[in-house]
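# Sequence isn't available, so here's the structure alone:
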């Protein structure tokens, strides 16, 4: 929808009503992904595309109906439908389209998505009522901000996910389309070891863009870490000082070598990132913390350090250790207790747990 921003803002300035037709589901082969949007105003002006021309004609009829009634419509177009060839979608897939009307009272919600200055923002649309809200990491624009809905949407925004979700809210179970406008969060892994190779797989699974930084040329080989999105050969603290991080970034220091660890941890613990963990024994951790204090870090900064890294799962292999690290990252970022669900009585998906919530109790791999 952001690519239509200039057109939509002109319609807003004119006080026009219009409809948004959005791909909310794709099955099989289809020309455009979920989130593809077409806008149509009362004069029949069309902006954007849903399928490169396959279904636009049929959807245009739905747009006219929704402009008149204000009632949102969901419809599926696919190869198996009796009118598949009529609409031209012969690629073998199916598109589920949501069409809903935008009136001036909803302008602020649309503009919150368009005016995000490239920052992360999610647009949440109720597939039954057409109700909308825009959600940023620290604010919500729109009515009916159910806490569970907001928490689930923030979790999806955090991983830059776009999908239909069924969410149990306070008043009813809602089927919503959550569309994220954000790059994926970053996982920065310092040191290329067997543990790194396994952690790259876990990082990808959790939705991170994974970067491995390794200063030693012999180890900085992308072939050793096929699941990393990129491998950088550079001194760790130098790379961290120049690269972009934000409140969603997680940093894992696996070099287990003070000449690398100390400078990069000093830099990491001074940055506003979500998680900083470092591998090593308990003895190494004690020595590391002494060195970090000597380097000028205070106790509040040191409390952010997850060292030894990961939850105490009893794992032995690099893969099991990577799972323990990934689990700790999830617990820290979502405010989980890191205790078995079988011994807790909280809701499994509490509405109040959001990104940046209370950190889980530190359980070391040691």
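Noted; the coordinates are in hand. Quick caveat, the model's predicted, so the values are computed rather than measured. Residues are numbered from 1 along each chain as shown.
# Only C-alpha atoms from now on, for both contacts and neighbour counts.
OK.
# Tell me where the stretch 151-300 of the chain has helices.
Secondary structure of the stretch 151-300 of the chain by DSSP state H, counting those that start in this stretch: the helices cover 194-205, 236-242, 258-268, 282-294, 299-303.
# highest average neighbour count across those?
helix 194-205 (a mean of 20; mean count of other Cα atoms under 10 Å).
# elements contacting that helix?
In this structure, helix 194-205 makes packing contacts with strand 209-213, helix 318-334, judged by 3 or more Cα pairs under 8 Å, 6 or more residues apart in numbering; DSSP states H and E.
# returning to what we had before: as JSON lines, the helices of the stretch 151-300 of the chain with distance to residue 22 would be great.
What follows is those, written out as JSON lines (distance: least, Cα to Cα, whole Å):
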{"stretch": "helix 194-205", "distance to residue 22": "27"}
{"stretch": "helix 236-242", "distance to residue 22": "38"}
{"stretch": "helix 258-268", "distance to residue 22": "40"}
{"stretch": "helix 282-294", "distance to residue 22": "51"}
{"stretch": "helix 299-303", "distance to residue 22": "45"}
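# Can I get the helices and strands packed on helix 194-205 in TSV including mean neighbour count and distance to residue 283?
Rendered in TSV, the data for the helices and strands packed on helix 194-205 read as follows (neighbours: other Cα atoms under 10 Å; distance: least, Cα to Cα, whole Å):
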stretch	mean neighbour count	distance to residue 283
strand 209-213	23	25
helix 318-334	22	19
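# and those as TSV, adding distance to residue 123?
What follows is the helices and strands packed on helix 194-205, written out as TSV (distance: least, Cα to Cα, whole Å):
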stretch	distance to residue 123
strand 209-213	22
helix 318-334	21
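# The structure to be compared is supplied as follows:
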């Protein structure tokens, strides 16, 4: 539901009841992930989308019915039927389960606060019961900030504590996922399936080297939702005028800046300096940190020399295996803009466990399930299929 947080927040502030349709489970190839929502208010206004248009009409009717009934939430499954060409379903061949519930903002004041946090860009996790006893369906619990406190209830203190613990981990990872709790007669007798929606702070992209490639990469990173920092030790190059899309420009030695800045498992670090006096101290430090992606620009010869230098400083082989160098995917890039696409494509593939192959050469579902948060944080290298092309970048011998 956080995909439409701004509108829902306004409706909650106005105490306007609405029907909320949430994708609670996806099977096979489907256009949008769990947690995506569509809402309809009592005037018939609609916001959001759950399928890119395939089943919106049917879901809209369900929402209107739930608003009229004032009663039990409705559940529906939409898929593709070869038997009935006129049936409502997903043309992509997958299946989605949808929960439709009536929301009374005055009965859930914590929901207004949670939506306000999301609209303001602050971290929030919102847990929603999507399967379990009928009288509990749709109940929500919210965690603000670092998740140390929660508001709302899912039915009981034990259930709330159990869900809050899992929601904190998902919030740290910035991942929306479904969790199961309960079924234990001694602690949580009610077995519940809970969808935890998360709105985490923007992940960071750290770009070292104030060059033309960095200007293009900062724009691409900004477009993808990263909080972009460009760092260079040379003040004449590291200026806001040269990097209008960066959130932060830092004049400092790269390794010294990295030592004192905050990073996490979602941070992408891109070294574009192509200068050993900057690269080696920076990469030696970076490869020992829990970063999501570490890439360095340069030719294959530069890469080999760089690895030798890092080994001499004591960097172990398992850490060197985390380094993506030469940086990016082989798109045949020549311009800084094309190279920026090459780099961000590799970052996306790494984060989502993609193969980096053309979809036309693959089989199976197009849409992959969200990666496990632990796997994402600890995975060390993109696995390229045998025979996939090498990476090249212009301007380096």
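Looks like it arrived, so ask away. Owing to the predicted nature of the structure, the values given are computational and were not obtained by experimental measurement.
# returning to that earlier point: which one of the helices of the stretch 151-300 of the first structure lies closest to residue 275 of the first structure?
In this view, those are compared for proximity to residue 275 of the first structure by Cα to Cα, and helix 258-268 is the closest at 9.2 Å.
# which part of the second structure lines up with that closest one?
Using TM-score structural alignment, the residues of the second structure aligned to helix 258-268 of the first structure are 276-286.
# average gap between the matching stretch and the first structure?
Mean deviation of stretch 276-286 of the second structure relative to the first structure after superposition (mean Cα distance after the TM-score superposition for the first structure): 0.6 Å.
# which residues in the second structure does stretch 290-302 of the first structure align to?
The aligned range for stretch 290-302 of the first structure is 308-320, by TM-score structural alignment.
# end-to-end on that stretch?
Using Cα to Cα, to the nearest Å, the gap from the first to the last residue of stretch 308-320 of the second structure comes to 10 Å.
# What lies in contact with it?
Defining contact as Cα atoms under 8 Å, 6 or more residues apart in numbering, one finds that stretch 308-320 of the second structure is touched by 280, 283, 284, 287, 288, 307.
# residues contacting the third one?
For residue 284 of the second structure, the set of contacting residues under the criterion of Cα under 8 Å, 6+ apart consists of 310, 313, 315.
# rewinding a little: quick check: which of the helices and strands packed on helix 194-205 of the first structure is nearest to residue 365 of the first structure?
Closest to residue 365 of the first structure of those is helix 318-334 (Cα to Cα; 7.9 Å).
# That closest one versus helix 194-205: what angle between them?
Following axes from the mean of the first three to the mean of the last three Cα atoms, to 10 degrees, one obtains 50 degrees for the angle between helix 318-334 of the first structure and helix 194-205.
# just to revisit the earlier point, which two of the contacts of stretch 308-320 of the second structure have the greatest separation?
288 and 307 (14.6 Å).
# hmm, back to that, identify whichever of the helices and strands packed on helix 194-205 of the first structure lies nearest to residue 148 of the first structure.
Residue 148 of the first structure lies closest, by Cα to Cα, to one member of these: helix 318-334, at 13.1 Å.
# What range does that closest one cover in the second structure?
Counting by TM-score structural alignment, helix 318-334 of the first structure sits on residues 336-352 of the second structure.
# how close does that stretch sit to the first structure?
Overlaying the first structure shows stretch 336-352 of the second structure at a mean distance of 0.4 Å from the equivalent residues (mean Cα distance after the TM-score superposition for the first structure).
# can you list contacts of that stretch?
The set of residues that contact stretch 336-352 of the second structure without belonging to it, under Cα under 8 Å, 6+ apart, is 212-214, 216-217, 220-221, 268, 292-293, 327-331, 333, 354-356, 368, 370-371, 376, 381-382, 393.
# List only buried entries from the residues you listed.
Neighbour counting by 16 or more other Cα atoms under 10 Å classes 213-214, 216-217, 220-221, 268, 292-293, 327-331, 333, 354-356, 376, 382, 393 among the contacts of stretch 336-352 of the second structure as buried.
# Would you mind measuring from the nearest residue to residue 173 of the first structure once chain neighbours are set aside to residue 208 of the first structure?
The shortest distance from residue 173 of the first structure to any residue other than its chain neighbours is 5.6 Å, reached at residue 167 (Cα to Cα, 6 or more residues apart in numbering). Using Cα to Cα, residue 167 of the first structure is found at 24 Å from residue 208 of the first structure.
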